[in-house]
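[1] I'd like to go over a predicted model; first the sequence, then the structure.
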Amino acid sequence: MTLERGNAFTPVASATMIWPWGTSVAAGAVAGAASLLLNLGNGPLSMLSSGATTAIFFFAMVGGGVAILGGKGDRRARRYAGQYPWRFAAAPAMVGGAGTALVSFVLSALGGSLIGGLFGAIAAGIGTAAVIWVILGIMGMVAGNKR
């Protein structure tokens, strides 16, 4: 897959070519475990939901942040992330938003709230994606073109 301007899949290709898998998985695991432990008294579904969604959020956020700021990876992908920070930030935002929505829906459906869980999951996914997109876009604008 090439990293030319007109390619529709360029943000996804750019994000996956420089994605720090080990760092992002470790950050997601640590943050998810901490969130799970902080919510021990809230019941099993709430505990699992908060732990899993926090892990997904930090997986996408740390992965995207290290991809923008790190020194490893494909130079073309890093240049693309610096030139088009908002397009690059869309890929981690979609991963974080979709993962959060899916986990939220499944765990609320297991709790018995199917329709309300669907709308809540959509809102949680859109909110998570928006936060990740804005933070990584600003990081890319500020630090992306320095290299």
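    Done, it's in.
[2] contacts and neighbour counts: CA atoms only from here.
    Noted.
[3] excluding chain neighbours, what is closest to Asn145?
    Residue nearest to Asn145 in three dimensions, not counting chain neighbours: Gly82, with 4.6 Å by Cα to Cα, 6 or more residues apart in numbering.
[4] my guess is that neighbour contacts Ile138, does it?
    No. Assessed by Cα atoms under 8 Å, Gly82 is found out of contact with Ile138, at 10.9 Å.
[5] let's bring in a second one:
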Amino acid sequence: MTLERGNSMMPVHAAMMMWPTSVATGAGVVAGGLTFLSALLSGSIAIASPIGWAIFAFAVGGGAAALLGSKGDRRARRWAGKYPWRWASGPAVLAGLGIGVVQIFGMGFFGGIVAGVATGAVIWVILGLIASIAGNKNS
């Protein structure tokens, strides 16, 4: 599958090729680090919550930077503007799975599944709205 015009079946890895990993990693490190420091200052040594926030910030920060930034492939950005909800499903599913696995250790099996699904849905809505409003449809 390619990113050519009219191709509506773009795989997730091709949609993510415009992902700015430096911005996404920076957002994840800052969010996870601040959450970890906050937990330490409150007297708790919780690791699942900071990792969950880091994954959330990685997905939202990277997705927003991919759509709003100048880096990345213009064909992938055009595809994301044309199919915003399909594009948003890639980061949402991956982040939801990651948070679900991490939260299983902090909340138990069913709590982790609920946290993963809920977080994936929130990320999907956030990135879908950003893609539908700011997606580059004419590139």
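    Here it is on my side, so go on. What you are looking at is a predicted structure, and each value in this text was computed from that prediction instead of being measured.
[6] so after superposing, what's the score?
    Once superposed, the chains reach a TM-score of 0.89 (TM-score structural alignment, normalised by the length of structure 2), with 135 aligned residues with a Cα RMSD of 1.7 Å.
[7] burial measure for the residue nearest to Asn145 of structure 1, as a count.
    Using other Cα atoms under 10 Å, Gly82 of structure 1 has 24 other residues around it.
[8] which residues touch it?
    Going by Cα atoms under 8 Å, 6 or more residues apart in numbering, Gly82 of structure 1 touches Ile68, Gly140, Met141, Ala143, Gly144, Asn145, Lys146.
[9] I'd like the residues you listed laid out as JSON lines, including secondary structure.
    JSON lines is the format used below for these (DSSP: H, G, I helix; E, B strand; the rest coil):
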{"residue": "Ile68", "secondary structure": "helix"}
{"residue": "Gly140", "secondary structure": "helix"}
{"residue": "Met141", "secondary structure": "helix"}
{"residue": "Ala143", "secondary structure": "helix"}
{"residue": "Gly144", "secondary structure": "helix"}
{"residue": "Asn145", "secondary structure": "helix"}
{"residue": "Lys146", "secondary structure": "helix"}
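[10] keep only those residues that stay in contact in structure 2.
    Using both residues aligned by TM-score structural alignment, their matches' Cα atoms under 8 Å as the contact test, the members of the contacts of Gly82 of structure 1 still in contact in structure 2 are Gly140, Met141, Ala143, Gly144, Asn145, Lys146.
[11] now the buried members of those residues.
    The neighbour-count test (16 or more other Cα atoms under 10 Å) applied to the kept ones among the contacts of Gly82 of structure 1 identifies Gly140, Met141, Gly144, Asn145 as buried.
[12] show me what the first one aligns to in structure 2.
    The one in question is Gly140 of structure 1. Structural alignment (TM-score structural alignment) places Gly140 of structure 1 against Ala131 in structure 2.
[13] for the most centrally placed residue in structure 1, helix, strand, or coil?
    Taking Cα atoms, centre = their mean, the centroid of structure 1 lies closest to Ala60, which sits 2.6 Å from it. Ala60 of structure 1 falls in the helix class when you classify it by three-state DSSP.
[14] hang on, isn't it packed against Pro92?
    Yes. The pair Ala60 of structure 1 and Pro92 qualifies as a contact (Cα under 8 Å) at a distance of 5.2 Å.
[15] now the common contact residues for those two.
    In contact with both Ala60 of structure 1 and Pro92: Ile132, using Cα under 8 Å, 6+ apart.
[16] how close does the residue located most distally from the centre of structure 2 sit to Thr21 of structure 2?
    Taking Cα atoms, centre = their mean, the residue of structure 2 most remote from its mean C-alpha position is Gly43, at 29.6 Å. Applying Cα to Cα, to the nearest Å, the value for Gly43 of structure 2 to Thr21 of structure 2 is 32 Å.
[17] quick one: map Val117 of structure 2 onto structure 1.
    In structure 1, Val117 of structure 2 lands on Ile126 (TM-score structural alignment).
[18] burial of Ser49 of structure 2, as a residue count?
    Neighbours of Ser49 of structure 2 under the rule other Cα under 10 Å: 19.
[19] from memory it sits against Gln103, does it?
    Yes. With contact defined as Cα under 8 Å, Ser49 of structure 2 counts as touching Gln103 (7.5 Å).
[20] just give the closest residue to Pro20 of structure 1, not the sequence neighbours.
    Gly63 (5.7 Å).
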